[in-house]
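Colleague: sequence and predicted structure are below.
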Amino acid sequence: MAKLTFASLAFNATQTPVSEQFDDIYFSTQDGLAESYYVFQEGNQLWQKWQDHTRSAFIIAETGFGTGLNFLAVAEKFQQFQQEHPDSPLKRLYFISFEKFPLTANQLADIHQLYPQFAKLSQQLTAYWQPRQVGCQRYHFEQVYLDIWFGEMAENLEQLGDSYNGLVDCWFLDGFSPDKNPEMWNTGLYQAMFRLTQNGGSFATFTASSAVRKGLQAVGFDVKKRKGFGKKREMLWGEKPQESLSAISQYPYFYPNHSASCDDIAIIGGGVASLFLAYSLLEKGKKVTLYCQDEQVAQNASGNQQGAIYPQLSDDDERNVRFYVHSFDYALQRLKKLAQAVEFEHQFTGVALYAYNEKTAQKLAKMAQQDWDHSLYQLYDAKKLSEKIGLPVQNGGAFISQGGWLSPIQLVQNGIAYLQNKGLKLFLNHQVTELTWQQNAWQWQQGGEVFRHSVVVLANGHQLKTFKQTDGIPLYPVRGQVSQVPTNTALSALKCVVCYDGYLTPVSASETHCIGASHLRDNADMAFSLAEHQQNIAKLQQNLTACDWTLNIDNSENKGKVGIRAAFRDRVPMVGSVPHFAEQKRQFQNLYNQLRRKEPLKQAENYTNLYLIAGLGSRGLTTAPLLGELLASQICKEPLPISQDILHALSPNRSWIRQLLKGRKVE
């Protein structure tokens, strides 16, 4: 697991921050903010470009986030632009930056005090700033989106992938100077910039280095000089020629042909995935309608009174772990933001992973060797873990201090009501069973009425496969019954969620606890089971042996909630365009040999404007926020908040493409 190294920071005689790794200043000792405006905003003619922009989003990429000064200056300027041009088609700004050696939240806050005009933006950023691993972390500032790609820039530029080809409008080339940081200023960077930049897109940089100028010219940029900032004699800026050829897709079998209009979007579902997808789409200015087959939303797996939220860590699957940690960090940000407007019971008081047997203890110890920050994962002995849990336990385990629990049913029901006030349309008791593509829209009939939408998203859990278009998706149902029991004197002392071969939540406002959950694969029966109810209690007592507080639990009320989860064998969800299985099987039947012979490949055949979010399993609270934002970004053809390798792992056609890549036949 690649780990981050934080910046080693010092200050010179003028109190300008200095990187001890590169022995270079973060910004001009003369006036760092004025330099940012002159070199990057004026150098890229930003204000004029915003006025002339015809698309809904403008995308800036920056080499070196540093103190965040360039971002703060641009974010404030964009907010000013929105106020002065409310009718402009340009509604959103994406600021994509790369940082190998991030500063801490406290260091950022201290430096930002020099710029009180950015106080609100700085507070928003530092409140959620907690770099934990390499890859992308997205931060929200109303209509400004900040994507920080932590780690080696060369690796991250590659991980932007095919979906970013020709997407960037302008570049801020702002790494430490070429003589101090030659690893950054190289042909690989310039080639990636050219691939990622829109035709007509620009760059600006403080340096006038001949090596940089020649490197940018060599890959195809038109490079020019202008007067440098302050005492600097010259700086460089330039553009990608309008007639430049489009970059060739590196992984066409994972990327669909471009879809049509995407302004009118229907979501078929009614759970936590639907909530967060609608949330992200509405933020991006889309018209969204939700169709739910039940009398009320959150009636299936999202209908539990309490559910745990924490990342699914592993000792044997590095890519999946990165996905779940990204999801967890993003979920914390989105949930805390949503909690300011939506009432739902929640406590982020931690999650204890109990070593209930030797095998589990070894696994938890092995995961600790991944050297996570203690805010994410820390091993404890029995005494310390007992203090965290609030009740005595016999064995040690691990503790995820920022995890916790929330009420899924309250989150979804109150969240959907909140989004209705933001423009979401909701149809209840509306079951969609058949979709037809006609006249550039998906349509179906209900009660003699025809419903039409330019885009449809299937977020209906285990019922995804009721549509003929989802043929080939290897999803299966998992029945899970959660028991609800009244609290007692002992259980009321529980401070956090305890996970074993099941889980137990702290007491809720209704004076109850949830104990879960049964796990019956390929079972979609919704009837309450007394046997599963009793097994949930028994499993708690069997896993936490010699813990008297697990005894005397009153299960006589026989209260429980049955939910049917949807899952995949490889333990991660699916998100993206619905693949046309028959067409892709024909299209890529000889994929192995075509790649070996380096033959050109066409983009994957998917159903036009039909998407899915599926297979969230028991981790929906953790993954739904990021999956919703990811799919909303895909639909809007805007920057994606995740690396290409994880995106491929989430792809709806991954199961058969993996077989074809190995030269195997797919039936």
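Modeller: It's in.
Colleague: going forward, measure contacts between C-alpha atoms and count neighbours the same way
Modeller: Will do.
Colleague: and the helix or strand harbouring residue 336, what does it pack against?
Modeller: If you go by DSSP states H and E, residue 336 is part of helix 318-338. Here helix 318-338 is seen to pack against strand 135-141, helix 620-636, helix 644-650 when contacts are counted using 3 or more Cα pairs under 8 Å, 6 or more residues apart in numbering; DSSP states H and E.
Colleague: next one for the comparison:
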Amino acid sequence: MALEPAQIHWQAQVPFATEFGDSYFSQQDGLSETRYNFLQHNQLGQRFAELKSNDKLVFRIAESGFGSGLNFLATLQLWQQNWAGQAPSAELHFISFEKFPLRFSDLQKVHHVFPDVAEQAAFLQAHYPPLLPGWHDLYLPQANVRLSVWFGDIQDGFKECDPSAKVDAWFLDGFAPSKNPEMWQPALFQNIARLSHAQTTFATFTSAGIVRRGLQDVGFAVHKGKGFGRKREMCFGQMAQLRQYSDKAPWFSRPSSVPRVQTALVVGAGMAGAAVAHTLAQQGIKVTVLDQADDIASQASGNLAGTLHPLITVDWNLRSRWYWAGYQATLRRLQPWLATGQVKGDLSGLIQLAQADGKLQHHWQQTLQRLAVPVSVAQWLASSEVQEKLAMPECPAGLFYPQSGWIYPRSLVETCLAHANIEVLCQQRVASWRYLDEAWQVDTQRGRFRADALIFASASLDNDINQTLQTPMRPVKGQVTHLSAEQVQTPLPLAVTHAGYASPTATGGYVAGATFEAPDMGTELSHAGHEHNLHQAQQNLAHWLKADAITEQPLQAGRIAFRPTTPDHLPVVGAVPDWGFVQHSYLQQSHTKAIFHYPAQHYQPHLYVSNGHGARGLLSVFLAADIIAAQLFNHALPLAQSLYHASHPARFAIRSWRAGKG
């Protein structure tokens, strides 16, 4: 499960992979080799220049070995030179696969050899992902560049690629076929062809017969060229005979392209709705946000503090990977806003206590070891170390997350909704909606609204909406307890989670919570709820509260909200299917046919949902917004294919049918 970092040794200024006995680049001039083999023979200079005069929105490059990132650095430099003095009108999306990623210290050492790309190397070093398996997305907004790196076996990475995100140019790198035969297999070439289009080009440093024949067999025209330096030959070419490949999960296939959206309606002014609204507004869409309450952030988004940390499990399961992608998406948004004070909170650390349960402590330690979790993500703290960080005696051991902490959700909602392209209207309960004359018409008790796209992010209490959308939401009541500084014995410097959580707040006080009370739908604060929250805090942080904070009667300060939860504890995100089509094309058909017999999914035009974020909304709402934006603008998905399927709105119906229960 854990990644195996590259083991390298140096000969002069050239790194060699110990396992493969091969160098990462030419011993003569690695940067010139990259420019000659990959940039020149894919004609990138010319093709980048042509983007200025055509309407192509994304230029996508994929490579078969990230290594030190030298190919990416050279490509990024050429991209920046192409757009010098002007904002890029297209996006560069660079995809790479790496089974044995370099440790950060090795990466720095390699980059030091190439001062010509020092500016680009500084970006990569600043954003280099932790060595955890799966996709990692890095963004350079000012250059309109996205780098997607897969850490793990390339064949597993290919399975997780968005099949609709076709590649324009391939860099077939990696170690020589004679030294790395495991990679240069027929499946590699088949997947390259599957992700290509009719104008896709490739270039590779090698002219080995297995590579030439493999590319020819899947439809590429292959040409030989003079090799770089001492190498006699290299290969390059273009797709000549494009073949059709069937979708492995047609019921989850992406929406087909539809007319470009200029306006959108978002129903819901909590974190989910605000994240979607801001993401679309950033793309130039005029957004109207409708909410039935008197004010924004009326449910859990109105709590005084919400905690944020990744979900790390010993098997790095589907939920862990989904929320890791969400964690990365959230940090990208929050870190700049926290730095400027637009959002209130603190992401300088969070402690997850293991309480006095020795079994749980062993499990967490085993998880860190098995996954080889980098200390930049999570680290184990003994009881004495936790006590030192919290300046508080008698604390149990636990996990410390250095880039995690607490956020004031309302400040996040306000920052998102303050965008100039967003208008917010409260006291607008949706009564009906329909698609009419290529636009969505929404009626509320106060008026009628029209827009090209409609997104529901209305949480769990809009039962009529959720039933119509077929989103299985279950509202779970949560009560939190508000505490003043005077009720605290020892100030809490960091957010702490245990069976519940305790956190500082933006007001100078603290919050403890939260209860999980289903199916109770009462809205009155209860003594029992406060006692539960304070008892949990006292059990785990014995010296945090004063004695009378627990015995004081009556306890009045607190808040109740309802979390929208789903049966599998993942949100429901993306384009809403045409449920009549789902019924006819899948649920009424045998579930045992060959995959190619089933048609691709059909969707209601530009109708989307972002719901079911439960208690982990801070981890998920921005990734959900990115998924919706990718579908709406026909961009590459911001997460692995299996994770996209895992949060698809049709997944519950499809799972039941595929299991023979439909």
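Modeller: It's in. In this text the structure is predicted, and so the values were computed from the model without any measurement.
Colleague: ok, back up a step: the helix holding residue 336 of the first structure vs the second structure, average distance?
Modeller: With the two structures superposed, helix 318-338 of the first structure lies on average 2.5 Å from its match in the second structure, counting by mean Cα distance after the TM-score superposition for the first structure.
Colleague: tell me the first helix or strand C-terminal of that helix.
Modeller: Once helix 318-338 of the first structure ends, the next helix or strand along the chain (criterion: DSSP H and E) is strand 346-347.
Colleague: and that next one, what does it pack against?
Modeller: Using 3+ Cα pairs under 8 Å, 6+ apart as the contact criterion, the elements in contact with strand 346-347 of the first structure are strand 404-406.
Colleague: swap the cut-off to 10 Å and go again
Modeller: strand 307-309, strand 404-406, helix 408-421 (3 or more Cα pairs under 10 Å, 6 or more residues apart in numbering; DSSP states H and E).
Colleague: helices or strands up against the next helix or strand after it?
Modeller: Using DSSP H and E, the next helix or strand after strand 346-347 of the first structure towards the C-terminus is strand 351-354. Contacts defined by 3+ Cα pairs under 10 Å, 6+ apart place strand 351-354 of the first structure against helix 358-368, strand 378-380, helix 382-389, strand 397-400, strand 404-406, strand 497-499, strand 503-504.
Colleague: mean neighbour count and distance to residue 420 of the first structure added to these, as CSV?
Modeller: As requested, those are arranged in CSV below (neighbours: other Cα atoms under 10 Å; distance: least, Cα to Cα, whole Å):
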stretch, mean neighbour count, distance to residue 420 of the first structure
helix 358-368, 16, 42
strand 378-380, 20, 41
helix 382-389, 18, 39
strand 397-400, 25, 34
strand 404-406, 23, 22
strand 497-499, 25, 32
strand 503-504, 25, 33
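Colleague: out of those, flag the one nearest residue 36 of the first structure.
Modeller: The minimum distance between residue 36 of the first structure and these falls on strand 397-400, with 39.6 Å, by Cα to Cα.
Colleague: single out the most deeply packed of the helices and strands packed on helix 318-338 of the first structure.
Modeller: Burial among these, expressed as mean neighbours by mean count of other Cα atoms under 10 Å, is greatest for helix 620-636, which shows a mean of 24.
Colleague: which residues in the second structure does that helix match up with?
Modeller: Aligned by TM-score structural alignment, helix 620-636 of the first structure falls on residues 617-633 of the second structure.
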